[in-house]
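Trainee: Sequence first, then the predicted structure:
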Amino acid sequence: MPHTPVLYVLNGPNLNLLGTREPDVYGRDTLADVEALCRTAAEGAEVVFRQSSEEGRLIDWLHEAGEKADAVVFNPAAYSHTSIALHDAIKALAIPVVECHLSNVAAREAFRHHSYVSPVAAGVVSGVGPFSYDLAVRAALRLARARAARS
């Protein structure tokens, strides 16, 4: 029986407010809309979709993904720019992590131009709204398949 890939899609602080928070920056799609888009893009892969505004919980989920998943799509939101702990958690994983952002962080405030996550991510997709998730899901699963083929 072929292996069904498992993909964790983890979302950081304030993403539960999608659809109402700064719609000119983040759009009007809700987090539920983003989840549905991810499940469609995953084309049969099992998707574990979660959101938390707590850094420690995100770290625990990354550790869990390292044991149970084939890849991770991660929108750390503002923690991208502040969290060495998330950097270290991702660095410890043997599976690919694709960093994802709805907005183009490079075109925003200067403090958003540096990410602690990007250097340890397998890739970064940002700036195309919810379509960032679609691309990130497809990329993460492709990276997971390539990793499995090498094993």
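Mentor: Everything's here; your move. Numbers count the residues shown, from 1 in each chain.

Trainee: Please count neighbours and contacts with C-alpha atoms only from this point.
Mentor: Will do.

Trainee: ranges for the strands of this protein?
Mentor: When assigned using DSSP state E, the strands of the chain occupy the ranges 6-11, 46-51, 71-75, 97-101, 123-126.

Trainee: Could you pull out the buried residues of the shortest one?
Mentor: What that stands for is strand 123-126. The neighbour-count check on strand 123-126 (16 or more other CA atoms under 10 Å) flags 123, 124, 125, 126 as buried.

Trainee: Let me have the residues you listed in TSV, extended by distance to residue 81.
Mentor: Written out in TSV, the entries for the buried residues of strand 123-126 read as follows (distance: CA to CA, whole Å):
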residue	distance to residue 81
123	16
124	14
125	16
126	14
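
Trainee: Show me what the longest helix seen in the chain is packed against.
Mentor: The helix spanning the most residues in the chain, taking DSSP state H as the definition, is helix 131-150. With contacts defined as 3 or more CA pairs under 8 Å, 6 or more residues apart in numbering; DSSP states H and E, the packing partners of helix 131-150 are helix 31-41, strand 71-75, strand 97-101, strand 123-126.

Trainee: Tell me which residues are up against it.
Mentor: The contact list for helix 131-150, computed with CA atoms under 8 Å, 6 or more residues apart in numbering, reads 5, 7, 34, 37-38, 41-42, 70-73, 95-102, 124-126.

Trainee: dropping in the other structure now:
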Amino acid sequence: MAGTILVLNGPNLNLLGTREPDIYGHATLADVEALCRAEAEGFGLSVDFRQTNAEHEMVEWIQQGRCGLAGIVINPAAFSYAAYPVLDALKLVEGPVVEVHISNIHRRDEAWRKDTIMTAAATGVISGLGIAGYGLAVRYIAELVRSRP
């Protein structure tokens, strides 16, 4: 498992490519998965890629991966704003956690989108770089793994 990066996706990300393409682009979640796998494989790592619309399922996955993984990349989507159980689970993670948002949440019209509670548990945040942000997050974790003695 130490060679595995867990990539988690929250609500409505299963609709990428058709959901508000003017904001989220035309890439699908399958495209995101392929990008993450290709990036990780370049470092000899694997990816466990998942998506859920259910908060309790996200909490279970985080708890299962809280130790022994290379790290977690999470796009919490709408969980970002009120899913305190997800935040509490992320605080238990021993390795790096990179929060990713496809759109720049700080430039969105809705004021509530700017305040993600997940940042309190994240090692770092990537926002507004489209799906490329996932690849950068995977690369960051892979570089950490490579630099460990």
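Mentor: The structure has been received and is ready for your questions. All values derive from a computational prediction rather than experimental measurement.

Trainee: Next, the TM-score between them, please.
Mentor: For these two chains in superposition, a TM-score of 0.92 is obtained (TM-score structural alignment, normalised by the length of structure 2); 146 aligned residues with a CA RMSD of 1.5 Å.

Trainee: Including distance to residue 62 of structure 1, could the helices and strands packed on helix 131-150 of structure 1 go into CSV?
Mentor: Putting these into CSV (distance: least, CA to CA, whole Å) gives the following:
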stretch, distance to residue 62 of structure 1
helix 31-41, 18
strand 71-75, 8
strand 97-101, 9
strand 123-126, 16
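
Trainee: and the gap between the closest residue to residue 107 of structure 2 other than its chain neighbours and residue 87 of structure 2?
Mentor: Distance criterion CA to CA, 6 or more residues apart in numbering; nearest residue to residue 107 of structure 2, sequence neighbours excluded, is residue 114 at 7.7 Å. To residue 87 of structure 2, residue 114 of structure 2 is 16 Å away according to CA to CA, to the nearest Å.

Trainee: Compare neighbour counts for the two and give me the winner.
Mentor: Neighbours were counted for residue 114 of structure 2 and for residue 87 using other CA atoms under 10 Å; residue 87 has more, 22 against 15.

Trainee: okay, now the closest residue to the more buried one other than its chain neighbours: neighbour count?
Mentor: The shortest distance from residue 87 of structure 2 to any residue that is not its chain neighbour, by CA to CA, 6+ apart, is 5.5 Å, and that residue is residue 118. By the criterion of other CA under 10 Å, residue 118 of structure 2 has 25 neighbours.

Trainee: OK, contacts around residue 118 of structure 2?
Mentor: When the contact criterion is CA under 8 Å, 6+ apart, the partners of residue 118 of structure 2 are 76, 80, 81, 86, 87, 90, 99.

Trainee: Can I get these in CSV including distance to residue 22 of structure 2?
Mentor: Below are the contacts of residue 118 of structure 2 laid out as CSV (distance: CA to CA, whole Å):
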residue, distance to residue 22 of structure 2
76, 20
80, 21
81, 22
86, 28
87, 29
90, 30
99, 22
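
Trainee: Show me which of those are buried.
Mentor: Under a neighbour-count criterion of 16+ other CA under 10 Å, the subset of the contacts of residue 118 of structure 2 counted as buried comprises 76, 80, 81, 86, 87, 90, 99.

Trainee: mind listing what the fourth one touches?
Mentor: When contacts are counted by CA under 8 Å, 6+ apart, residue 86 of structure 2 is found next to 55, 58, 59, 62, 79, 118.
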